[in-house]
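A.B. asks: The following block contains a protein sequence and its predicted model.
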Amino acid sequence: MNDSTATRLHSAAIHLLRRLRSTDLEVGVGPAKLSALSVLVFGGARSLGQLAAEEQVSAPTMSRIVRGLEGRGLVRRIPDPDDGRSIELRATAAGKRLLEKARRARLAQLESLLEALSPTERATLEAAVDAFEKLSRLPTDPLDDGRDRGPR
C-alpha cells in the first residue's frame, strides 16, 4: 500500500461524507448537532466532557451544541445517578426519532448512489467494507494492542 492509496481513500471518504451530509438539511439539524446526538442515541448517556472528548471539540463548543439540541427537545440533562453533583446528557424520544429520520435519509441517498455502480463494482465495494470496518477498530497508536501497561 502506498501514499497514493491512503490519499485517495482519505479524499474519497471526505467527499462521500460531504455529499451524504447534504441530506441533513432535510431534518433541519446541522452535522455537528446530529453527530453529537448520534453518540447519545447509539452510545448512551454521557457527561458533557465525555461527549466533547468523543466528538473532539472543546467543552464550550459542546455546551453550545447541547444547548441547541436541548432547545429543540432532542436532548435532556438529568442528574447523574452515581454523583448528584454531575449531570448526564440523554437523547429524548424526539431526538431518537429525528436521528433515525436523518439516518434513513442518508442511507437512501447512499443506496441510490450505489445503484449507479456496476454489479462488479458493488461486489468489490461490499468486500472492501470489511477492511474499512477493521480500519475503524484499529488503535490510533499502531503499537497499542489495547492492554494497559501503566505509565510510560
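C.D. replies: Structure's in. What do you need?

A.B. asks: Please count neighbours and contacts with C-alpha atoms only from this point.
C.D. replies: Fine.

A.B. asks: quick check: longest strand of the chain.
C.D. replies: strand 83-91 (DSSP state E).

A.B. asks: So which bits of that strand are buried?
C.D. replies: 87-91 (16 or more other C-alpha atoms under 10 Å).

A.B. asks: go on, stretch 39-51?
C.D. replies: For stretch 39-51, a neighbour-count test (16+ other C-alpha under 10 Å) marks 39-41, 45-49, 51 as buried.

A.B. asks: Second structure for comparison follows:
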Amino acid sequence: MRANDPGPDTTLTSAASELRMATFRLARRLRAQRAVDSMSDGQFAVLAALTIHGEHTLGQLAERERVTAPSMNRTVSLLEDAGYVTRTPHEDDRRKVTIALTDAGRTVVDETVRRRDAWLEEALDGLTPAERQTLAAAAEIMRKVAER
C-alpha cells in the first residue's frame, strides 16, 4: 500500500458484510418454512429445479446443483424412495436415466412455496409502507447483483 492510498473502502466492506449477514439470516428463516421437515435443502433444491426446468438426467441435475454425480445419485435415490421423483430410461441413451417430478413432489414444492410466501407476507405486514417500498427497491437491486 502506498502512503497516499487510503486502503480498502471500509464503508463498502462493512455494507457488504451487513448485506451478506442479513441475506443469510433471511434465507435461513425462509428455508425453515417447508412442507416436509425432514427434507434437506439439497433435496428441496432438486425438486424445485425439476419444477422450474422440467426433467433432467442425473448428470444435468448434478451440474445444475454443482455437486458430484454420486452425491446427486444419493439425493435422487432418497427422493425416489419417498415418492417425490421417478427415474425412467433416457430415450436416446439407455445408459442414462431421466429424473422427473411426481405429483407428490410437486405438492411438496407448492406447499413449501406457499408456506414461505405466507411467512414473508406476515413479516412484511409488520413493516411500514415506506419500509416495504424500500425492500421492493432492494429486491430489484439484489436481483441485478445476483445476475452479475
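C.D. replies: Sure, I can see it. Since the structure is predicted, the reported quantities are computational estimates derived from the model, not experimental observations.

A.B. asks: of the buried residues of strand 83-91 of structure 1, closest to His15 of structure 1?
C.D. replies: Ala91 (28.7 Å; C-alpha to C-alpha).

A.B. asks: returning to what we had before: mind reading off the mean deviation between the longest strand of structure 1 and structure 2?
C.D. replies: After superposition onto structure 2, strand 83-91 of structure 1 sits on average 1.4 Å from its aligned residues (mean C-alpha distance after the TM-score superposition for structure 1).

A.B. asks: so that strand aligns onto which residues of structure 2?
C.D. replies: Strand 83-91 of structure 1 lines up with residues 93-101 of structure 2 when matched by TM-score structural alignment.

A.B. asks: what residue of structure 2 matches up with Glu70 of structure 1?
C.D. replies: Residue pairing (TM-score structural alignment): Glu70 of structure 1 is matched to Glu80 of structure 2.

A.B. asks: Tell me which residue of structure 1 lines up with Ala138 of structure 2.
C.D. replies: Following TM-score structural alignment, the counterpart assigned to Ala138 of structure 2 within structure 1 is Ala128.

A.B. asks: So which residue is dead centre in structure 2?
C.D. replies: Most central in structure 2 under C-alpha atoms, centre = their mean is Ala45, positioned 5.6 Å from the mean C-alpha point.

A.B. asks: for the match of Ala138 of structure 2, helix, strand, or coil?
C.D. replies: helix (DSSP: H, G, I helix; E, B strand; the rest coil).

A.B. asks: Return the distance of it relative to Glu121 of structure 1.
C.D. replies: Separation of Ala128 of structure 1 from Glu121 of structure 1 (C-alpha to C-alpha, to the nearest Å) stands at 10 Å.

A.B. asks: And for Gln109 of structure 1?
C.D. replies: 18 Å.

A.B. asks: These two - which one has more neighbours?
C.D. replies: Using other C-alpha atoms under 10 Å as the criterion, Gln109 of structure 1 and Glu121 rank with Gln109 on top: 16 against 12.

A.B. asks: Counterpart of that one over in structure 2?
C.D. replies: In structure 2, Gln109 of structure 1 lands on Trp119 (TM-score structural alignment).

A.B. asks: His10 of structure 1 too?
C.D. replies: Looking across to structure 2 (by TM-score structural alignment), His10 of structure 1 lines up with Arg20.

A.B. asks: so that match is in which element?
C.D. replies: Arg20 of structure 2 is part of helix 10-31 when elements are defined by DSSP states H and E.

A.B. asks: from the chain's centre, how far out does that helix sit?
C.D. replies: Distance, stretch centre to chain centre, for helix 10-31 of structure 2: 16 Å (C-alpha atoms, centre = their mean, to the nearest Å).
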